[in-house]
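# I'll drop the sequence and a predicted model, then ask my questions.
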Amino acid sequence: MKNVFIIGSKGIPANYGGFETFVEYLTEKKISNDIQYHVSCLSNENSEFNYNNTRCFNVKVPSLGSSRAVLYDLLSIKECINYIRKNNLDDCIIYILACRIGPFMSYFNKDLKKLKVKIFINPDGHEWKRSKWNFFIRKYWRYSERLMIKNSDLLICDSKGIEAYIKKDYRKYSPNTKFIAYGADLKQSELKNDDQLLLNWYESHKVNSKEYYLIVGRFVPENNYDLMIKEFIKSDSSKDLVIISNVQENVFYNELLKSTNFSKDMRIKFVGTVYNQELLKKIRENAYGYLHGHEVGGTNPSLLESLASTDLNLLLDVVFNREVGDNGALYFTKERGNLVQLIDKVDNFNENEINSLSNKAKERIAEAYSWEKIVNEYEFLFLNN
């Protein structure tokens, strides 16, 4: 029996978040009876429960701000080691999601090697580039990433761009890498177009089906809200720009308001978050187009979801987005007026042009990013290492 311990996500059942959704599907769609998953779950108590035929162990972590995630990973890996030792388990893998505990890995190495435990790591994206972190936290992220890579047996990258970056920037460690993509749900929303939940949402935000472009993502500068809003305002589109994000009226919001004057354009609509996944999927399906300005990190879950659901996808032209969208999307640059021209162009697409891109996008997801494919690749990897 291969025992695979997964730490670094907040745990399952998944409420929201990329890593949590990944673990949910990995365990739910498990095929092999030769794998036993053990999943750490962030909690206010220490206990165990079973979910998706998976042993889930709660890890109690005090609230410590941004350092809580680091402590959570440390306590989780310690719990994994204790459980493996107590139950005399062999043939074990600890799969760590994200690179938060690099400086502490050497402390655990002696026990891990003695127990013959292999360490697999998902490096996620360029976390050290994210604007939400101050200078010192960014330095820690970069330092931690280096030490995690140095002390791993295998790095599983969900983006070929991230894999190339690791092989280039950390070549002195001769990193062992494997590309396995993130997955996407191909099923259509369970909601119908006349569902009252959907109609109420449209009514509350004064939005009509197929009469809006959509943005879904974290409200941070590196997702290029400033660029997309400025360009949309300059376009001739009669459609709305609906922005689903965890908007807070903070410094970034105020700077964005000042730089774009979006409050003067009735088409720009910040509508907050949508946590009902079926509703969110239906909102995606009924959007005329999707704008994606992410440029930091690897494969973005919201991009996969939009390609699986939305007919027209307009993506910022960076390597990560090109890798995912391929010929199923259209691309814009940061050059002034480039996105304006693209919006005005697709606004006048006929039905055949829309259907052609929509079909290519869905074919791309089915071919390379279905959860069934991803789970199969993970299980083959776990069982053969």
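Now that the structure is in, tell me what you want to look at.

# Please count neighbours and contacts with C-alpha atoms only from this point.
Will do.

# Can you report how many residues neighbour Ser309?
Using other Cα atoms under 10 Å, Ser309 has 26 other residues around it.

# for Asn276, same thing?
10.

# gap between it and Tyr253?
The gap separating Asn276 from Tyr253 is 25 Å, by Cα to Cα, to the nearest Å.

# With Asp226 instead?
Asp226 is 10 Å from Tyr253, by Cα to Cα.

# What of Ile94?
Counting by Cα to Cα, the gap from Ile94 to Tyr253 is 40 Å.

# of the two, who's got more company?
Ile94 (21 against 17).

# Please compare the first structure with the one that follows:
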Amino acid sequence: MKKHVFIIGSRGLPAKYGGFETFVEELVKHQNNKNIKYHVACQSENSDMALPGEHFEYLGADCFVIKLPKIGSARVIAYDILAINAALKYCKKEEIKEPIFYILGNTIGGMIGHYATKIHKSGGKLLVNPDGLEWKRTKWSGPIRRYLKYAERKMVQHADLIISDNAGIKSYLSEEYGIVNSKIIAYGTEKINSNLTESKTLVKYKVSDYYLIVGRFVPENNYETLIRNFMKSSTTRDLVIVTNNKGNPYFEELRDKTQFDKDPRIKFVGTVYDQDELRFIRQRAFAYLHGHEVGGTNPGLLEAMWSTEVNIVLGVDFNRTTAGDSVLYFDKENLLTIMAVVENLTDTERKNLQHKAHQMIDEKYTWEYICEEYETMFTSC
């Protein structure tokens, strides 16, 4: 019997963003099991393939378009509700038996009980990927963070299966909520090297020998710790920071706190949307600094493990379970010491670290492997 999997919670296909959108695109792109049919909810404002209420095919997946109401931040909750209802209606119309609903993120969690009942009445299963610990992100106000924590708890309570992309997430859920029916399937990455011979960004900022930071410009990625320690170091190398700092109030706050603008080695270069150029920048870096503290298997860390020889990574549980012994870890008190170690690594030691990272990617994080894991799970539900 064909398995019908309804994926809800991403912006949809084709992927125009990172995160869940990339995951969904890779999932349908690498599909091998023809007994699975993917149905993907798509936000109307991000889809020019069809009108709201209509369906279109993309890489073999059935995509259905949902029109979002203009109700502020609550629209993301409404999107999940509308998508679930549309999917249930489609199941009834097409007489689909035992559908699988895979919800990405906890946004709808506060109201999931009602919809879990409807899914179960249809003969379906409810699977949830809680993503990273969204309620810990400082970009959210106190009330929203409290709602997200509550939503997380309700999702765990009502889901038939929780899919964690990292062993650290699974451990956290078990410690927080007791026995949780869960499975670990990581995020994936591409094994691609850049064919470029130069980067227009590096040329513009006159940089050739540098440490690198790539990531969203938010406090929980520990920019303050990374920058303060770099400023204390005696390295003659630059620090290239690829991030969305332009117009971000956190940029002004961080400049006031650290006075990084007085250190000519520090180069905020903005965002780099060209993925081939970003790979080139990663490949040429002396070392990559990864301060992400909240989340699961971070895509940026996987990309660095493939592209950059030496990676200096904040030693929280999520990162350790992702990278193993293929990187060097720091805590917030000893980053300067770890940087000094990296400055003195031999070429052989650097190559050994990259070899370990490549082995881990090959064994655990290729999209082919990740998508095979998902197909096995969906067919066994």
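Sure, I can see it. These numbers come from a predicted model, not from an experiment.

# Skipping its backbone neighbours, what lies nearest Pro77 of structure 1 in space?
Quick fix: residue 77 of structure 1 reads Ile, not Pro. Closest residue in space to Ile77 of structure 1, ignoring its immediate chain neighbours: Ile7 at 7.2 Å, by Cα to Cα, 6 or more residues apart in numbering.

# Which stretches in the stretch 201-350 of structure 2 count as strands?
210-214, 238-242, 266-270, 287-290, 311-314, 328-330 (DSSP state E, counting those that start in this stretch).

# For the shortest one, give me the average deviation versus structure 1.
Meaning strand 328-330 of structure 2. In the superposition against structure 1, strand 328-330 of structure 2 averages 0.6 Å from its aligned positions (mean Cα distance after the TM-score superposition for structure 1).

# Return the set of buried residues in that strand.
Residues of strand 328-330 of structure 2 classed as buried by neighbour count (16 or more other Cα atoms under 10 Å): Leu328, Tyr329, Phe330.

# what range in structure 1 does that strand sit on?
Counting by TM-score structural alignment, strand 328-330 of structure 2 lines up with residues 330-332 of structure 1.

# Mind listing residues that contact the matching stretch?
Contacts to stretch 330-332 of structure 1, defined as Cα atoms under 8 Å, 6 or more residues apart in numbering, come from residues Leu312, Asn313, Leu314, Leu315, Leu316, Asp317, Asn338, Leu339, Leu342.

# Tell me the one of those nearest Glu367 of structure 1?
Nearest to Glu367 of structure 1 among these: Asn313, at 17.6 Å, using Cα to Cα.

# which residue in structure 2 lines up with that closest one?
In structure 2, Asn313 of structure 1 lands on Asn311 (TM-score structural alignment).

# What is the neighbour count of the closest residue to Ala308 of structure 1 other than its chain neighbours?
Spatial nearest neighbour of Ala308 of structure 1, excluding adjacent residues (Cα to Cα, 6+ apart): Lys362 at 5.2 Å. Neighbourhood size, Lys362 of structure 1 [other Cα under 10 Å]: 22.

# pull the longest strand from structure 2.
strand 36-43 (DSSP state E).

# Mean deviation, it versus structure 1?
Per aligned residue, strand 36-43 of structure 2 averages 0.7 Å (mean Cα distance after the TM-score superposition for structure 1).

# Could I get the buried residue list for the next helix or strand after that strand?
Following strand 36-43 of structure 2 in sequence order, the next helix or strand is strand 55-58 (DSSP states H and E). Buried residues in strand 55-58 of structure 2, counted by 16+ other Cα under 10 Å: His55, Phe56, Tyr58.
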